[in-house]
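Trainee: no sequence on this one, just coordinates:
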């Protein structure tokens, strides 16, 4: 029954997406309607759409899994994501809307008068978008696999097809309606099961087991999909079918001593009730007190990774192209500012619930710490805590919210990439160029998915945020607030910060596994690269101050003065 309700939730989301997209298909006739919905979206509707677009696989699946594994250390993701919009409100939204540009690349060329900078910005937009699309596709594959047993590619195909239909036909006008409604779908889908499960936990005694390392509450059979190296916290006796520590086991009792062991692929292990949960390396083994303490306990070099991750999310949010493009749809700069002021409240309301799932997952789905399949936390909890038809219905609701997250975020990313590419290819981009860009934006990351491996959604999203923090964020802040920025300075900072952050992301995905300081630096380099990018842009601009655009004063006046004030 759980499979049927999950498929029903998926069908409901796809049907809703199709219906909402039809309105945009009837009205799109111009490039302005396709890229910025004719700049006529109201603040409340746009805030709902932005929140729906930003709450991606990382927020819906990844946050709960990170809290399950690392505890309070991982609260930097919801805190940083919400706080990033405060910086966006203060420094970027209204001036960027007053520039009149369609995309960030348009803004860069208008502000600096350089086609070369425009091309570099286009490259940054593409890499940010592709890094951000990877977790949407992978999250869809995980969701279908966990709930229905379908192969991972089926989830990718569903999200690609839905995004292609909505974006190609209606562009920004279609996805505005889709994203605004899907935010509330996601909120209901995550909140209703969370409240129900929390009530059941309280009826079950409400014991947080705060002093214990996670343990199995009942006899539990765990199937390991891929070869794992695990840390066993205490001596445990198990029954195994498959390969453990290189030896074949056929259902006999096996004593796992405290320490490190290997479990082969397609191996089944039965743990008795009360046994401590082995943790897939490199997940930390923590008791409840350590798990509940922030900063410095969950990962190696905890202070560095914690502060660098927070900085990456804060600054990265300011430069996300698919979020910034939404502010071009507002009627004016003041409307863009009101939109940005509403978004933190909507995000804060949503982020209360994934934290609850992470806490409950530590009690009811601890085997995910063994398999490392952390993104499945929110998907498995309803069936685990509420067996029977009620649990199946809650599972269907969660599945609907998950696919709403994948589709709404993917649509926004594809519009941002395709709009930027089409505007770069032609000074007056047409609808055909935009649609070709849509196909390219969706197709480019697909060959990488089989090679990505078991990366969590939040891990992949932080790579996109890091590239944004080290490239587009410095460009926007200095371009909006400092008249002395020059094209050579912007190009140097973009190439250095953006290039190194992209290289770190690629190395992390395809050249690992990494340990120690190399792992920390590749995972969270923003604390080094973002200030370096700011510094290089400023230093090179000062050295080339004679190349500052002659219209810089006029450009800044347009960015900061009210729209109805004449500029001479």
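Mentor: Okay, I see it. Quick caveat, the model's predicted, so the values are computed rather than measured.

Trainee: contacts and neighbour counts: CA atoms only from here.
Mentor: Fine.

Trainee: Distance of residue 83 relative to residue 309?
Mentor: Residue 83 is 13 Å from residue 309, where distance means Cα to Cα, to the nearest Å.

Trainee: Compare the two and say which is more crowded by neighbours.
Mentor: residue 309 (24 against 20; other Cα atoms under 10 Å).

Trainee: contacting residues around the helix or strand containing the more buried one?
Mentor: Per DSSP states H and E, residue 309 falls inside helix 302-319. Outside helix 302-319, the residues that touch it by Cα atoms under 8 Å, 6 or more residues apart in numbering are 73, 76-77, 80-81, 83-85, 87-88, 92, 295-296, 299, 324, 462, 464-473, 476, 520, 523-527.

Trainee: what's the answer for stretch 28-46, then?
Mentor: Residues outside stretch 28-46 that contact it (Cα under 8 Å, 6+ apart): 102, 170-173, 176, 180, 325-331, 335-336, 338-339, 342, 415, 419, 429-431.

Trainee: adding another structure so you can compare the two:
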């Protein structure tokens, strides 16, 4: 075993140990602790926790990899991820908290009082959670295989075991604390290598790698990409729509607003969160540009073939060894690998909590025991699916999940909060059309193409958000407006509850 592998395994072990310590028994004692941390999480901590669970494998490894492989296309991902939370701040955070619901299906029941809509929402939310967990497990496999020399199954199994311990023993309360700390671990794990790599690239005149000759100018010029400009624009716009609107339907993110004390705290949480995300996303973008300079404009697999890499998702894992030698390379690689593992753990734990909460409420009477049974199912299914699927590019795979949630959940959530005329019938058919069209298009596109990034007509299938999200909104509105069903009789009361500030609601006479 090499020195790099030993340091990587030590860093991963340290991250797992810290996570287990933060998730130790004793933090959660009640059902409220397990589901929503007793609704007492302050904004600054909740913001760190949301950033911890939202900055997944796609953010930590995938953004830099896409910049390496596809140039400016990769730059849209951090823009879309961050802009999605701006929409949440403006339209969703405070009303969702005021709803008082535990889960997205609970919100749907509050809004429509429809058992059919609840069942449909449960199916979509659980499917979205499972689909999102799979890339995290693939990322763990990639990271430990590329840098630690471990077999491919070790990373996913380690993530599953650590996450299950934290979720089963402490639920939402323990997960919140762990995720808040993991955000700062991830930020440090990218910030320190970025500083040292930039110093190395900018101030050393004699570098052993010939690829660095004219690196800055060549690397920046390479970001422009090539090919059909209209095709690249439409593909980028589709991804931007998917990432922005998909955030409105992420179950593990939306459930976070139920842990705030009130709607004002929910808004403050998002305000803090935007700053944390912008701070973080500067780093993978910079590392992606540097990776582009180091390995040129060839495809990721070819660029990394001589460095022991597996795909362009290993770009920032391999970057320290391309710039440094010896101990410096080993330590920086281990730091990045440890931060990547923190990303896999935090995102997976948030997804498992949200999925297990839905399963518990729907099938296991909403008890702590049911929550734990739901957690076992929430991680078992993605483990099986992950072992049977190929390792698609992480950012591309996660963008596919965002497309699914943007089409299936975003119209119902946004219109459910802001439009009194929404009917259960319109919500049902909008959700069904959005889910089926987005999922079918992307599966067909992958079958016909070679991956989640395509040019030409196939991009309408692989990146269908540009048409399937408006389609889902249109079906929802048209069926609600012209269908046989009327808006729920209690819609006015629900809308008042969602949009009445807590201070006004407490005034005498209300």
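Mentor: Yes, it's here. These numbers come from a predicted model, not from an experiment.

Trainee: TM between them?
Mentor: With the length set by TM-score structural alignment, normalised by the length of structure 2, the two chains reach a TM-score of 0.91; 490 aligned residues with a Cα RMSD of 2.2 Å.

Trainee: Looking at the contacts of helix 302-319 of structure 1, which are in helices?
Mentor: In this view, the contacts of helix 302-319 of structure 1 that belong to helices under DSSP state H are 76-77, 80-81, 83-85, 87-88, 324, 462, 464-470, 472-473, 476, 520, 523, 526-527.

Trainee: Identify the residue of structure 1 aligned to residue 501 of structure 2.
Mentor: Under the alignment (TM-score structural alignment), residue 501 of structure 2 pairs with residue 562 of structure 1.

Trainee: Just give the number of residues close to its match.
Mentor: A count of nearby residues for residue 562 of structure 1, using other Cα under 10 Å, gives 16.

Trainee: Pull the contacting residues for it.
Mentor: Here residue 562 of structure 1 is in contact with residue 333 (criterion: Cα under 8 Å, 6+ apart).

Trainee: cool, and residue 465 of structure 2?
Mentor: By Cα under 8 Å, 6+ apart, the contact list for residue 465 of structure 2 reads 238-239, 241-242, 403, 406-407, 438.

Trainee: ok, 10 Å please
Mentor: Residues counted as contacts of residue 465 of structure 2 (Cα atoms under 10 Å, 6 or more residues apart in numbering) are 235, 237-243, 245-246, 399-400, 402-404, 406-407, 434, 437-438, 441-442, 471.

Trainee: same deal with residue 199 of structure 2?
Mentor: Each residue near residue 199 of structure 2 by Cα under 10 Å, 6+ apart is listed here: residue 193.

Trainee: how about the match of residue 501 of structure 2, secondary structure?
Mentor: Three-state call for residue 562 of structure 1 (DSSP: H, G, I helix; E, B strand; the rest coil): coil.

Trainee: burial measure for the closest residue to residue 242 of structure 1 other than its chain neighbours, as a count.
Mentor: Spatial nearest neighbour of residue 242 of structure 1, chain neighbours left out: residue 267 (4.4 Å); criterion: Cα to Cα, 6 or more residues apart in numbering. With neighbours defined by other Cα under 10 Å, the count for residue 267 of structure 1 comes to 19.

Trainee: corresponding residue for residue 267 of structure 1 in structure 2?
Mentor: Per TM-score structural alignment, there is no equivalent position to residue 267 of structure 1 in structure 2.

Trainee: Relative to residue 488 of structure 1, how far out is residue 267 of structure 1?
Mentor: Distance from residue 267 of structure 1 to residue 488 of structure 1, by Cα to Cα: 57 Å.

Trainee: In structure 2, what range does stretch 240-258 of structure 1 match?
Mentor: On structure 2, no counterpart of stretch 240-258 of structure 1 exists by TM-score structural alignment.

Trainee: how distant is that stretch from the center of its chain?
Mentor: 38 Å (Cα atoms, centre = their mean, to the nearest Å).

Trainee: could you measure the residue nearest the centre of structure 2 against residue 118 of structure 2, distance?
Mentor: Geometric centre of structure 2, nearest residue: residue 54, 4.4 Å, by Cα atoms, centre = their mean. Using Cα to Cα, residue 54 of structure 2 is found at 25 Å from residue 118 of structure 2.

Trainee: same check, this time on residue 250 of structure 2
Mentor: Per Cα to Cα, residue 250 of structure 2 is found 16 Å from residue 118 of structure 2.

Trainee: So for those two, which residue has more residues nearby?
Mentor: More crowded of residue 250 of structure 2 and residue 118, by other Cα under 10 Å: residue 250, with 25 against 21.

Trainee: For the stretch 101-250 of structure 2, which segments count as strands?
Mentor: Read by DSSP state E, counting those that start in this stretch, the stretch 101-250 of structure 2 holds no strands at all.

Trainee: Which residue ranges of it form helices?
Mentor: Here the stretch 101-250 of structure 2 has its helices, by DSSP state H, counting those that start in this stretch, at 104-112, 115-148, 154-203, 215-222, 229-246.

Trainee: what's the mean deviation for the second one versus structure 1?
Mentor: Read that as helix 115-148 of structure 2. Comparison of helix 115-148 of structure 2 with structure 1 after fitting gives an average deviation of 1.0 Å (mean Cα distance after the TM-score superposition for structure 1).

Trainee: Tell me the spacing between the aligned partner of residue 552 of structure 1 in structure 2 and residue 38 of structure 2.
Mentor: Residue correspondence to structure 2 (TM-score structural alignment): residue 552 of structure 1 is matched to residue 491. Taking Cα to Cα as the measure, residue 491 of structure 2 falls 27 Å from residue 38 of structure 2.

Trainee: do residue 57 of structure 2 as well
Mentor: From residue 57 of structure 2 to residue 38 of structure 2 the distance is 29 Å (Cα to Cα).

Trainee: The two: which is more packed in?
Mentor: Neighbour count, other Cα under 10 Å: between residue 57 of structure 2 and residue 38, residue 57 has more, with 30 against 19.

Trainee: wait, that one sits on residue 141?
Mentor: No. Look at residue 57 of structure 2 against residue 141 with Cα atoms under 10 Å: they stay out of range, at 11.0 Å.

Trainee: list the residues that contact both of the two?
Mentor: Common neighbours of residue 57 of structure 2 and residue 141 (Cα under 10 Å, 6+ apart) are 135, 341.

Trainee: Number of residues surrounding the closest residue in space to residue 297 of structure 1 that isn't next to it in sequence?
Mentor: Setting aside the residues directly before and after it, residue 297 of structure 1 is nearest to residue 290 in space (Cα to Cα, 6+ apart), at 6.7 Å. The number of residues packed near residue 290 of structure 1 is 20, by other Cα under 10 Å.

Trainee: Right, I'll leave it there.
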